[in-house]
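Undergrad: Okay, sequence plus prediction incoming.
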Amino acid sequence: MGLFRRTPKTPTPPAAPRVEAAPPTTAMPIIRGDLEAELAAELDGGAPVRGAAFSGRGLRLQHPPEAEFAAAHAQTFADAVRNIDGITLDYSVESLRTVDGVLGNFEEPGSDAVAETVLAAGFYVGEVMVRQHGYRWVETPEHVPLRAPFDLLVVGPKGDYSNPLSKAFKRVENGPEDSVAYFVVAMVAAADRD
């Protein structure tokens, strides 16, 4: 049994209200499989114990959290998943289901306790957008409001900004309603409509 497959303790009610709930929209049908049903089942499973949210503490990273090292951070996450759980992540949108599962297992210790791994997962999410949908990593421009401790976003071919790093932390802090798989599908679908 790997690090990412632990059994959560007995659930207790969440201490704080959830932030930025993302209900399924019309973008959902483009996901292969029945992710919408899986998310609904996970949401109905009861409230897990949630650890402390990321405090903004200093992180121990192999590389700075900068655009030029984004792929290296993503690969660190992919390597950890392969080494611990024997699952190979292939940078496909479908692989984000596995990322959701890994991040879901971190709810109990909370994003602050495993911030380095959550950040690496966020880089993996962003790299899926970069490799599959033509996004690129950029420092947050002054005209884009930033509500995160990391000054790094991805921008799509049509100029749409996304924050996969913060989304990974939200997945741990808020649960399946902040699915990273859904996030990527929704962002790409919205950009395609524009």
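TA: Noted; the coordinates are in hand. No experiment lies behind these values; they were computed from the predicted model shown.

Undergrad: from here on, contacts and neighbour counts on C-alpha atoms
TA: OK.

Undergrad: what about stretch 158-165, how long is it end to end?
TA: 20 Å (C-alpha to C-alpha, to the nearest Å).

Undergrad: so how far is it off the chain centroid?
TA: 13 Å (C-alpha atoms, centre = their mean, to the nearest Å).

Undergrad: how about that stretch: buried residues?
TA: 161-165 (16 or more other C-alpha atoms under 10 Å).

Undergrad: Kindly report the same for stretch 63-73.
TA: For stretch 63-73, by 16+ other C-alpha under 10 Å, it's 65-67, 70-73.

Undergrad: Show only the entries of the buried residues of stretch 158-165 found in strands.
TA: Judged by DSSP state E, the subset of these located in strands is 161-162.

Undergrad: Dump the buried residues of stretch 158-165 to a markdown table, plus distance to Asp192.
TA: Below are the buried residues of stretch 158-165 laid out as a markdown table (distance: C-alpha to C-alpha, whole Å):
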| residue | distance to Asp192 |
| --- | --- |
| Tyr161 | 13 |
| Ser162 | 14 |
| Asn163 | 18 |
| Pro164 | 18 |
| Leu165 | 22 |
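
Undergrad: one more structure, for comparison:
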Amino acid sequence: MKPTVADMMKAYAEDAVELAEKLGVKLDYSEDSIMSLEGILQRYHEELPRGVRRMFSRGPSEQEKIQMSKAWGGYLGETMIRHLGGEWQRSSVSEDTIALVVSKVIDGEEYPHEIYPPSKVYRRIINGPEDNVWHYYLVLKEDLSCDPAQSAEPCQEL
């Protein structure tokens, strides 16, 4: 039987937990562990060669960055599923893209949204703190819990 997208992403998440352990970081799928993940991703970002250093240091290949993004993004997504719900699927936009489909409830109706934890992790590694995964999680959590019909404050948009 061929593994599903969910099976693959769970396996990536387990790889991330093992790799984090080798780095001396405990990842336990708690919300707080996303802050620990953010610290790991900051390390990766700092290790990327920039400027003149790029001429003398190879750094990770594009394929290695993509693999790291799948593992750490798998962990981020699995943590989101445990706390916010959702399920892994192939993106409706691109068959090559892995999406986490989460639902926002508005006026009692569920509206599915695709988010892309592996892509977010990739941007975090490349761009640095401006793509902070902890802040991303907090905004997503707030947005998913906000029903415009029930809230005096405007809701964030996914």
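TA: That came through, no problem. Because the structure is a prediction, the values reported are computed rather than measured.

Undergrad: any idea how far the most centrally placed residue in structure 1 is from Phe183 of structure 1?
TA: Closest to where the C-alpha atoms of structure 1 average out (C-alpha atoms, centre = their mean) is Ala168, at 2.7 Å. Using C-alpha to C-alpha, Ala168 of structure 1 is found at 10 Å from Phe183 of structure 1.

Undergrad: on that earlier part again, what lines up with the residue nearest to the centre of structure 1 in structure 2?
TA: Counting by TM-score structural alignment, Ala168 of structure 1 corresponds to Val121 in structure 2.

Undergrad: Kindly confirm my reading that Ile126 of structure 2 forms part of a helix.
TA: Yes - judged by DSSP: H, G, I helix; E, B strand; the rest coil, Ile126 of structure 2 forms part of a helix.

Undergrad: Which residues are in contact with it?
TA: Each residue near Ile126 of structure 2 by C-alpha atoms under 8 Å, 6 or more residues apart in numbering is listed here: 45, 48.

Undergrad: How far off centre is stretch 120-134 of structure 2?
TA: 9 Å.

Undergrad: roughly how far is stretch 132-150 of structure 1 from the heart of the chain?
TA: 15 Å.

Undergrad: end-to-end on it?
TA: End-to-end for stretch 132-150 of structure 1, by C-alpha to C-alpha: 23 Å.

Undergrad: Against Tyr122 of structure 2, how distant is the counterpart of Val184 of structure 1 in structure 2?
TA: Aligned counterpart of Val184 of structure 1 in structure 2: Tyr137 (TM-score structural alignment). Distance, Tyr137 of structure 2 to Tyr122 of structure 2, by C-alpha to C-alpha: 15 Å.

Undergrad: and the top strand by length along structure 2, what does it pack onto?
TA: As assigned by DSSP E, the longest strand anywhere in structure 2 is strand 98-106. Judged by 3 or more C-alpha pairs under 8 Å, 6 or more residues apart in numbering; DSSP states H and E, strand 98-106 of structure 2 is in contact with strand 87-90, strand 109-115, helix 117-127, helix 133-145.

Undergrad: again, only this time at 7 Å
TA: strand 87-90, strand 109-115 (3 or more C-alpha pairs under 7 Å, 6 or more residues apart in numbering; DSSP states H and E).

Undergrad: and the angle for that strand with helix 117-127?
TA: 110 degrees (axes from the mean of the first three to the mean of the last three C-alpha atoms, to 10 degrees).

Undergrad: Other residues contacting strand 98-106 of structure 2?
TA: Contact with strand 98-106 of structure 2 is made by 77, 85-91, 110-116, 144, 147-148, as judged by C-alpha atoms under 7 Å, 6 or more residues apart in numbering.

Undergrad: which residues are in contact with the top helix by length along structure 2?
TA: Ranked by residue count, the top helix of structure 2 under DSSP state H comes out as helix 62-84. Residues outside helix 62-84 of structure 2 that contact it (C-alpha under 7 Å, 6+ apart) are 9-10, 12-13, 15-16, 29-30, 34, 87, 100, 117-119, 121-122, 141.

Undergrad: likewise stretch 90-104 of structure 1?
TA: Stretch 90-104 of structure 1 has contacts (C-alpha under 7 Å, 6+ apart) with 4, 89, 121, 128, 171-172, 175, 179-181.

Undergrad: which part of structure 2 lines up with that stretch?
TA: Taking TM-score structural alignment, stretch 90-104 of structure 1 hits residues 28-42 over in structure 2.

Undergrad: Now that stretch: buried residues?
TA: 29, 31, 33-42.

Undergrad: Then stretch 136-144 of structure 2?
TA: Of the residues in stretch 136-144 of structure 2, those buried (16+ other C-alpha under 10 Å) are 137, 140, 143-144.
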